[in-house]
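*Asks:* take this sequence and fold it.
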Amino acid sequence: MDLNKILEIIKEENLLAIRFEQTDTNGIARSKLVLARHFKEKATKGLNFALCHLAFDVQLNVLALNTGYAEEIGFADAVMFPIFESFQILPWLKRTGRILIEPTWKGSEVEGHPRVVARRQLEKLRQLGISLYSAHEHEFYVVDKETKKPLNEDKNAHSAIRDTPYYNLLNKFMEYLPKVGVDVEHVENEYGPGQLEISYKPSFGISAADNAHTYKTSIKEIAILNGYMASFMSKPYPNKSGSSSHFNHSLWDINEKVPLLYDANDPLSLSETAQHWIAGILAHAPAIEVLMAPTANCLTRVTPHTFSPINATWGFDNRTCDIRVKINGPEGTYIEHRAGAAGCNPYLSLAATVAAGIDGIVNNLKLPPQVTGDACEEAEIPPKTANLPTNMEDALTALTNDETICDALGKDFIKCFTAVKMCEAKQAREAEARGDTDWAFNFYFEYL
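*Replies:* Take a look at the predicted model:
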């Protein structure tokens, strides 16, 4: 896909407008509609777009100070340029296309932008001769748009009859998502009332995070147009199942042909590269938790016996661990990083996982013993196993105290991200102090 090809499609399909779309720090899609007749100009000269979107919360209510991208630069515009290969026609919107964009500031890319952060980690990985093949596995809740009641009131995962009342909505998801590059494999209802999961095929490189961003935005838009509201808020109901975004991935050679995780001659069937990679993720698990589960609400999932990991553990096909390893031969072996919450920004969960894994490889970190039982039970885990933080203050402290992760992701990003999240944590504390038990739902559910 290049500019000329896109211009041909715009003409052939008689498109009215193309949505120039980016992620913000929180993973929310921010966009401007550009009329089709101006697409070429904006695609080549750039589109002005306020850079301070990186400094706002989910609802754009509160601007975090000292992010580097707001008051320090006079709330100036970035100049956004499109990623041509991301162009899609949105089949649920009339005569509308979409293209992802990245910001530049004074002629340079913005180092604190989540997509840039993710790209840079993948570039570092490729310098080691390794490419990443990955996909996010998102759960989400669907409610009636007006009443906010879930699609169903029971909890009974995978029961076939639960899908029947809203089969038309599922059909829309299955019809439309592949048309925007999300290659859906299967659809299932999950444990919570109105909770769903739709899994899709993995991709190499940054396209995996682009697919996750596209998937989340598409699900929300399709739901709205059909009388529903979909939310990737991680824990919308305190006493019901949380929603995760497990990051499934494998490592391949630079040409994306040779798998690198499996070793038939190793007692664990894992290559040295795989073992160092997993060890790196575990070594930095407390620090990257706030990137895998980046809201005050996400961190409430970190509770024993809820299938959300609570410590830096790994095991074979063990859903109680942070890292679940699936051995399926050379090409089918993969790693599931289970710390991810549905409310994560997929660019950042990818970047965090890669940054930690790279450190494991570069420094030959040793893989700790596996957990074969329940990782929530102290007797089952190795001595001195680190716990994952359960609140924003502790999570941000763990991040900022980890020099390796901070250096990898860059000071500009760390400054912006921590400022935004400290501001969010303050709002959560204030809501708790005034007894506002609905704050989290009202703050996150609609837009996240």
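
*Asks:* use CA for all of it now, contacts and neighbours both
*Replies:* Will do.

*Asks:* show me where the protein has helices.
*Replies:* Here the chain has its helices, by DSSP state H, at 3-12, 39-45, 114-127, 160-163, 167-176, 207-225, 272-283, 285-292, 329-332, 346-362, 392-400, 403-409, 411-433, 439-444.

*Asks:* tell me the helices and strands packed up against the longest one.
*Replies:* With contacts taken as 3 or more Cα pairs under 8 Å, 6 or more residues apart in numbering; DSSP states H and E, helix 411-433 sits against helix 392-400, helix 439-444.

*Asks:* now do the longest one against helix 411-433, angle only.
*Replies:* Spelled out, it's helix 392-400. Angle, helix 392-400 to helix 411-433, by axes from the mean of the first three to the mean of the last three Cα atoms, to 10 degrees: 170 degrees.

*Asks:* okay, which residue of this structure is out on the far edge from center?
*Replies:* N265 (34.4 Å; Cα atoms, centre = their mean).

*Asks:* against T273, how distant is that one?
*Replies:* Distance, N265 to T273, by Cα to Cα, to the nearest Å: 14 Å.

*Asks:* hang on, the earlier thing: please identify the most buried of the helices of the chain.
*Replies:* Most buried of these, by mean neighbour count (mean count of other Cα atoms under 10 Å): helix 285-292, with a mean of 29.

*Asks:* what's that one packed up against?
*Replies:* Secondary elements touching helix 285-292 (3+ Cα pairs under 8 Å, 6+ apart): helix 346-362, helix 392-400.

*Asks:* got the contact list for it?
*Replies:* With contacts defined as Cα atoms under 8 Å, 6 or more residues apart in numbering, helix 285-292 is touched by 299, 311-312, 339-341, 344-345, 348-349, 352-353, 386-389, 392, 395-402, 405.

*Asks:* before we move on, what about stretch 32-43?
*Replies:* L3, L7, I10, L15, L16, A17, I18, R19, F20, E21, F81, P82.

*Asks:* which one of these is nearest M233?
*Replies:* Comparing the contacts of stretch 32-43 against M233 with Cα to Cα places E21 closest, at 20.9 Å.

*Asks:* could you also give me the structure for this second sequence? I'd like to compare it with the first:
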Amino acid sequence: MSSSSGFIDKHGLWTEDQRARSKEVTDRIAKDGVKLVRVAWSDPHGVSRAKTVTSEVFRGAMTNGYNINVATATLDASGARVFSSFTRGGGLGLEEMTGSPNLIIVPDPFTFRVLPWEPTVGWVLCDDYFTSGRPFHFSPRHVLRKQVERLSGRGLRSVVGLEVEWYLLRLADDRLTEQNLGAPGIKGRALRAYPVEPGYSFHSETSFDLMHEPIARLASAYEALDLPVRSFENEWGPGQVECTFGPADALRAADNLLLFRTATRQIMRRMGYLASFMCRPKVKGLYSSGWHLHQSLVDSAGTNAFTPSESGIPLSSLGMSYLGGLLAHGIPATVFANPTVNAYRRFRANSLAPDRLAWGNDHRGVMLRILGEPGDPASRIENRLGEPSANPYLYVASQIITGLDGIDNSLDPGAPDTDPYSTDRTRLPKSLPLALDSLSQSALFRREMGDLFVNYYLALKRKEADRFAEFVAANSLDPSSDEITDWEQNEYFDFF
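*Replies:* Prediction:
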């Protein structure tokens, strides 16, 4: 079949730049002796899913895409089926979802890499489509791309920098047992692991040196993968690491985060470690991890549109309105930054995490920290709300949606907060169900993401919250307790 008659060309799914890059990818596969390629996509949880194909089959996928099952979009984090896939409408009222049908994933040639820990294996991120060529309704990458295109229509780009915390732990078990095996809806016991350094000695060079070998291996891999990781820091908890990223356009930043998490977990597992992006694992002494998202808008000339024009003003007027939008819709946006039961234990006073909708100038106790000076091209807003297991596409999309609403309505964020844990501001949700209720009532997210996607996401996450509630009730636990449960550890520790 000629390239002009393939699925990609028939439906106009590639730009000319992607088409040109696809030729470079084909040449590299031949030159580097790539034998297998992992064609990957993001599930709704922001976890990388993949099929492995031969290089010959992959060349065909660069014309016609590749078939996958829609199933990964219908399962919660435990593998439990959330929707009635085998009934008419697939439990979603959509004829095209009946019977758990095939989708076609289309490689994005700009995301192609050769895996440094497996040098005959390629990796490429794909977009998912129905066989009709329509974008898949529930694709997180499509959700973000829509918001990026909204910005582009205004002559703007979203630039995003990442600060992600995670845990490096040494595995205590060298093999799985029957206790580690679960079933759909029931997670097996999490693998046992222990810290590699004692923790609570912030930025200790000696403690960090205990992690040098795995960190050095990761640094080499990130460079080979062209991931813009700038630094590694020994954070607060035992074995807690923070990685910072250089700024990138919003879609590229989200793609980078997806690859970063899956690469980190795979490389560490091969070395006998476990890398966990769970917010707060149930390991004695561990502290909650966060994901801080730095963001600004850049105009068509490449100028930072958030940079203030004079001293005494934290951001430009456009930047202040964007900030106002983040505050005005911060409660319904919370679930996209904190999609797990475990995350809501993090919102406590004086904890290096926010507990309410507050903003301030270079203040680490607020939710929205402003870093801006006249003439500073790096002027930006740092949202300190997120947890490291958040879906990067939905987290970033939520920021653009709420920020643009602030611009469109000239929303005023009010005065900065200098005592954020005492200020009279709206408190963040105390649980996943409360955050989901807020999203359900958001006219803005329903308008911009669509009722179909919002209702789908609510059903997916409520299934998860309901399973947790059943565990709490069955074990007569206090749902308001700060103690991490076995359910959370089993559910999230080795999933994220």
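
*Asks:* superposed, what's their TM-score?
*Replies:* The TM-score (TM-score structural alignment, normalised by the length of the first structure) is 0.94; 441 aligned residues with a Cα RMSD of 1.8 Å.

*Asks:* can you add distance to L51 of the first structure and give the helices of the first structure back as JSON lines?
*Replies:* Listed next are those as JSON lines, based on distance: least, Cα to Cα, whole Å:
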{"stretch": "helix 3-12", "distance to L51 of the first structure": "25"}
{"stretch": "helix 39-45", "distance to L51 of the first structure": "17"}
{"stretch": "helix 114-127", "distance to L51 of the first structure": "13"}
{"stretch": "helix 160-163", "distance to L51 of the first structure": "42"}
{"stretch": "helix 167-176", "distance to L51 of the first structure": "31"}
{"stretch": "helix 207-225", "distance to L51 of the first structure": "19"}
{"stretch": "helix 272-283", "distance to L51 of the first structure": "31"}
{"stretch": "helix 285-292", "distance to L51 of the first structure": "21"}
{"stretch": "helix 329-332", "distance to L51 of the first structure": "41"}
{"stretch": "helix 346-362", "distance to L51 of the first structure": "18"}
{"stretch": "helix 392-400", "distance to L51 of the first structure": "23"}
{"stretch": "helix 403-409", "distance to L51 of the first structure": "19"}
{"stretch": "helix 411-433", "distance to L51 of the first structure": "12"}
{"stretch": "helix 439-444", "distance to L51 of the first structure": "22"}
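
*Asks:* who's the closest spatial neighbour of P368 of the first structure, skipping the chain neighbours?
*Replies:* Once flanking residues are discounted, P368 of the first structure sits nearest to A279: 6.9 Å by Cα to Cα, 6 or more residues apart in numbering.

*Asks:* alignment lookup: that neighbour to the second structure.
*Replies:* Under the alignment (TM-score structural alignment), A279 of the first structure maps onto G324 of the second structure.

*Asks:* residue contacts, its match?
*Replies:* G403, G406, S410, L411, D412, P413, G414.

*Asks:* now V180 of the first structure
*Replies:* So, once contact is read as Cα under 8 Å, 6+ apart, V180 of the first structure ends up touching Q88, I89, L90, T214.

*Asks:* and the third one, what does it touch?
*Replies:* If I follow you right, that is L90 of the first structure. Contacts of L90 of the first structure by Cα under 8 Å, 6+ apart are T96, G97, R98, K179, V180.

*Asks:* now for the aligned partner of T303 of the second structure in the first structure, how many residues are close by?
*Replies:* Matched to the first structure by TM-score structural alignment, T303 of the second structure sits across from V258. Applying other Cα atoms under 10 Å, we find 14 residues neighbouring V258 of the first structure.

*Asks:* cool, and E96 of the second structure?
*Replies:* 16.

*Asks:* coming back round to it: ok, and the contacts of G324 of the second structure in the first structure?
*Replies:* Cross-checking the contacts of G324 of the second structure against the first structure gives G403, G406, L411, D412, P413, G414 as conserved contacts, using both residues aligned by TM-score structural alignment, their matches' Cα atoms under 8 Å.

*Asks:* can you find the partner of the last one in the first structure?
*Replies:* In other words, G414 of the second structure. Checking TM-score structural alignment: G414 of the second structure goes with P368.

*Asks:* now C126 of the second structure. Nearest residue, chain neighbours left out?
*Replies:* In this structure, C126 of the second structure finds its nearest non-sequential neighbour in P107, 4.2 Å apart by Cα to Cα, 6+ apart.

*Asks:* in stretch 43-57 of the second structure, what counts as buried?
*Replies:* Neighbour counts using 16 or more other Cα atoms under 10 Å place D43, P44, H45, G46, V47, S48, A50, V53, S55 of stretch 43-57 of the second structure among the buried residues.

*Asks:* for the equivalent of the third one over in the first structure, which non-adjacent residue is closest in space?
*Replies:* Residue correspondence, TM-score structural alignment: H45 of the second structure in this structure matches N26 in the first structure. Of all residues not flanking N26 of the first structure in the chain, N345 sits nearest, at 5.9 Å (Cα to Cα, 6+ apart).

*Asks:* surely the one you found meets V58?
*Replies:* No - N345 of the first structure is beyond contact range of V58, at 11.5 Å (criterion: Cα atoms under 8 Å).

*Asks:* which one of the two is surrounded by more residues?
*Replies:* It is N345, of N345 of the first structure and V58, that has more neighbours when counted by other Cα under 10 Å, with 29 against 21.

*Asks:* alignment lookup: that one to the second structure.
*Replies:* So, by TM-score structural alignment, N345 of the first structure is matched to N391.
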